[in-house]
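Visitor: Below are the sequence and a predicted model for it; my questions follow.
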Amino acid sequence: MTFPVVWIYWAISLTIVTYAAAWMLNNRREYGYAALVAIYAVYLAASQILAARVVEFDIGIYVFIAPAAVFIYPFISQAIDMINEVYGMKRAQIAIFIAFITQVLLVIFFVMTNSLTPAPFFAYEEAWQEIFTFGIRLTVASWISFLITQTIDTRIFAGLKKRYEKRIILRSVSSDAVGLTLDSIIFVTIAFAGVAPLLPLIIGQIVAKNIIGFLDTPWFVWYKKMLEDKPAPPKDQTQ
């Protein structure tokens, strides 16, 4: 699959999610928070699964090496910003906890499935075991980096919002840049130490995630624009 095709899929998926989230908040406000948390959890699960595949990230002048999850993970930062923007920092932190619990369940389901005896005709057991074994390490790395960086992201975003209410691009880009950079360092170090060269993967992740994180900013601005004419839901006062 070529990268131009990947970018088409990327833009379509981001457009669908952004519009659906804004529509839900505008028309079914009572379900808005649940919908955003569900989107957030799906992004997180997808990023953990896709992280097992290492791909080339071609920016035209240089080709970086990074896990395939770089195309998805910036969506996680955008999703938590979407929650933070509407519901505030405290409920964003609750969303982080809920998403984390879903990932714990995901690992339990993997372990449960792996405890079963494979069918005699299942020809992919060896490949499954390799992916499963490596996947557990990726998941642990993801858990640690996720809890640290998403908490930092929400606090930076909320802090900037207090000072720069109208500067939505500044708030989104700044909080995402810090979170995505830290996530790249923490995740790659834990997940790939002793398995692959760390520095190229860290650099590749930092560059790729921040490029994608910057490119998805117009969708966040669009999301905010679609919500402007609607009354905001009550926020927690303990931000």
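Guide: Cool, the structure landed.

Visitor: When you work out contacts or count neighbours from here on, use the C-alpha atoms and nothing else.
Guide: Will do.

Visitor: which SS class is residue 66?
Guide: Classification of residue 66 using DSSP: H, G, I helix; E, B strand; the rest coil returns strand.

Visitor: isn't it right up against residue 198?
Guide: No - taking contacts as C-alpha atoms under 8 Å, residue 66 lies outside contact range of residue 198: 10.3 Å.

Visitor: Tell me which of the two has more neighbours.
Guide: Counted by other C-alpha atoms under 10 Å, residue 66 and residue 198 do not tie: residue 66 has more neighbours, with 26 against 17.

Visitor: Next, the contact list for residue 44, please.
Guide: 73, 76, 99, 103 (C-alpha atoms under 8 Å, 6 or more residues apart in numbering).

Visitor: which of the residues in the strand or helix carrying it are buried?
Guide: Using DSSP states H and E, residue 44 maps to helix 29-50. Going by neighbour count (16 or more other C-alpha atoms under 10 Å), the buried part of helix 29-50 is 29, 32-33, 35-41, 43-45, 47-50.

Visitor: which other helices and strands contact the very next helix or strand once past that helix?
Guide: Per DSSP H and E, the first helix or strand lying C-terminal to helix 29-50 is strand 54-58. Helices and strands touching strand 54-58, by 3 or more C-alpha pairs under 8 Å, 6 or more residues apart in numbering; DSSP states H and E, are strand 63-67.

Visitor: And the strand it packs on, how far out from the chain middle?
Guide: Taking C-alpha atoms, centre = their mean, to the nearest Å, one finds strand 63-67 lying 17 Å from the centre of the chain it belongs to.

Visitor: buried residues in that strand?
Guide: 64, 65, 66, 67.

Visitor: from these, which is closest to residue 124?
Guide: Using C-alpha to C-alpha, residue 67 is the member of those that lies nearest residue 124, at 22.4 Å.

Visitor: Please tabulate the buried residues of strand 63-67 in JSON lines, including the columns distance to residue 19.
Guide: Shown next, in JSON lines, are the buried residues of strand 63-67 (distance: C-alpha to C-alpha, whole Å):
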{"residue": "64", "distance to residue 19": "31"}
{"residue": "65", "distance to residue 19": "31"}
{"residue": "66", "distance to residue 19": "29"}
{"residue": "67", "distance to residue 19": "27"}
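
Visitor: ok, which pair from the residues you listed is furthest apart?
Guide: Greatest spacing in these, by C-alpha to C-alpha: 64 and 67 (10.1 Å).

Visitor: Next, work out how far apart residue 189 and residue 197 are.
Guide: 10 Å (C-alpha to C-alpha, to the nearest Å).

Visitor: try this one side by side with the last:
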Amino acid sequence: MFNLLWGAGFVAVNFALFLVCYRLFGKNGLYTWIGAATLLANIQVVKTIEIYGIVMTLGNTIYATIYLTTDLLNEKYGEKEARKAVWFGFFTMLMSLIIMQMVLHFKPGADDFSQESLEIIFGMTPRIVIGSLCAYFVSQFLDVRIFSRLKVAYPSRSQLWIRNNGSTGLSQLVDTLIFSSIAFIGLYPWDVWWEIAITTYVLKFVISAASTPVIYLARSFKFADER
């Protein structure tokens, strides 16, 4: 019960900080959030929690806000800006991966106490790294594309929930299947693989659906340089 209640509060804090970031820094704040979210998601994913007997990894909440961010960029500033943000996030992931792998290969000093912990957090196996990069690249660009198509089919301001949930629901399914396949097929039996994939996707979708009021609120923000 504690993890469930704490998790609900955790989701609310993530959404609140997202809104604060956008309110304070405008469009630049959204790019900042993309960079921070990609880094934090890959750090949090190494921690597992259990809610009502279901084991899951952290990182899904902050990762879901990346879709929220690109959808908001697409809604207010257009597909080109959303694609730019996806490339920014991909570069952030790749840059942090390369730098931290080099950091791990430095020979630690005699009094160093951080090497083992850094290896646990950043020493991800190649399959997980490749799976994460591929899933992000494909699903994020797919999300931008679907959102733009839905924007044409459902252009009303009141239909933002269709654009947001429709694009995110499909792209997160692709994200989950790509990552789970690359990272876990062959390591777990099929029944375990399906359980991981299904629970991961359901959690991501629930969090994304909960973000619907957030994107409506964020869209209403006005900035002097955008009028």
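Guide: The structure has been received and is ready for your questions. What you see is a predicted model; the values in this text were computed from it and never measured.

Visitor: So which of the contacts of residue 44 of structure 1 is the closest to residue 206 of structure 1?
Guide: Residue 206 of structure 1 has its nearest neighbour among those in residue 73, at 11.4 Å by C-alpha to C-alpha.

Visitor: Can you show me the helices along structure 1?
Guide: 3-27, 29-50, 73-87, 89-114, 125-163, 168-192, 198-215, 217-227 (DSSP state H).

Visitor: Pick the most buried one from the ones you listed.
Guide: Mean neighbour counts were compared across the helices of structure 1 using mean count of other C-alpha atoms under 10 Å; the top stretch is helix 73-87, at a mean of 23.

Visitor: average gap between it and structure 2?
Guide: Between helix 73-87 of structure 1 and the corresponding residues of structure 2, superposition yields a mean separation of 0.9 Å, by mean C-alpha distance after the TM-score superposition for structure 1.

Visitor: Need the counterpart of residue 44 of structure 2 in structure 1.
Guide: Mapped onto structure 1 by TM-score structural alignment, residue 44 of structure 2 lines up with residue 50.

Visitor: thought that match was touching residue 68?
Guide: Yes - with contact defined as C-alpha under 8 Å, residue 50 of structure 1 counts as touching residue 68 (5.5 Å).

Visitor: Contact partners for the most centrally placed residue in structure 2?
Guide: Nearest to the mean C-alpha position of structure 2, counting by C-alpha atoms, centre = their mean, stands residue 63 at 1.7 Å. Residues in contact with residue 63 of structure 2, defined by C-alpha under 8 Å, 6+ apart, are 37, 38, 41.

Visitor: so which of those comes closest to residue 217 of structure 2?
Guide: Distance to residue 217 of structure 2 across the contacts of residue 63 of structure 2 (C-alpha to C-alpha) is lowest for residue 37, with 20.0 Å.

Visitor: Okay, the closest one and residue 224 of structure 2: tell me how far apart.
Guide: Going from residue 37 of structure 2 to residue 224 of structure 2 by C-alpha to C-alpha gives 26 Å.

Visitor: for residue 12 of structure 2, same thing?
Guide: 28 Å.

Visitor: what does residue 152 of structure 2 give?
Guide: For residue 152 of structure 2, the distance to residue 224 of structure 2 - C-alpha to C-alpha - is 28 Å.

Visitor: Give the aligned equivalent of residue 73 of structure 1 in structure 2.
Guide: Residue 73 of structure 1 maps onto residue 63 in structure 2, with residues paired by TM-score structural alignment.

Visitor: Please report how far its match lies from residue 219 of structure 2.
Guide: Distance from residue 63 of structure 2 to residue 219 of structure 2, by C-alpha to C-alpha: 20 Å.

Visitor: what does residue 141 of structure 2 give?
Guide: Remark: distance between residue 141 of structure 2 and residue 219 of structure 2 (C-alpha to C-alpha) = 21 Å.

Visitor: ok, now residue 49 of structure 2?
Guide: Residue 49 of structure 2 sits at a distance of 33 Å from residue 219 of structure 2 (criterion: C-alpha to C-alpha).

Visitor: do the same with residue 143 of structure 2
Guide: As judged by C-alpha to C-alpha, residue 143 of structure 2 and residue 219 of structure 2 stand 18 Å apart.

Visitor: and if you look at residue 227 of structure 2?
Guide: Distance check for residue 227 of structure 2 against residue 219 of structure 2: by C-alpha to C-alpha, it reads 13 Å.

Visitor: And for residue 139 of structure 2?
Guide: Note on residue 139 of structure 2: its distance to residue 219 of structure 2, by C-alpha to C-alpha, is 23 Å.

Visitor: Check residue 62 of structure 2 too.
Guide: Per C-alpha to C-alpha, residue 62 of structure 2 is found 19 Å from residue 219 of structure 2.

Visitor: same check, this time on residue 171 of structure 2
Guide: To residue 219 of structure 2, residue 171 of structure 2 is 21 Å away according to C-alpha to C-alpha.

Visitor: And residue 175 of structure 2, by the same measure?
Guide: Taking C-alpha to C-alpha, one finds residue 175 of structure 2 at 25 Å from residue 219 of structure 2.

Visitor: Repeat that for residue 185 of structure 2.
Guide: Residue 185 of structure 2 is 40 Å from residue 219 of structure 2, where distance means C-alpha to C-alpha.

Visitor: Equivalent analysis for residue 133 of structure 2, please.
Guide: Distance of residue 133 of structure 2 to residue 219 of structure 2, given as C-alpha to C-alpha: 29 Å.

Visitor: Alignment lookup: residue 90 of structure 2 to structure 1.
Guide: In structure 1, the residue paired with residue 90 of structure 2 is residue 100, using TM-score structural alignment.
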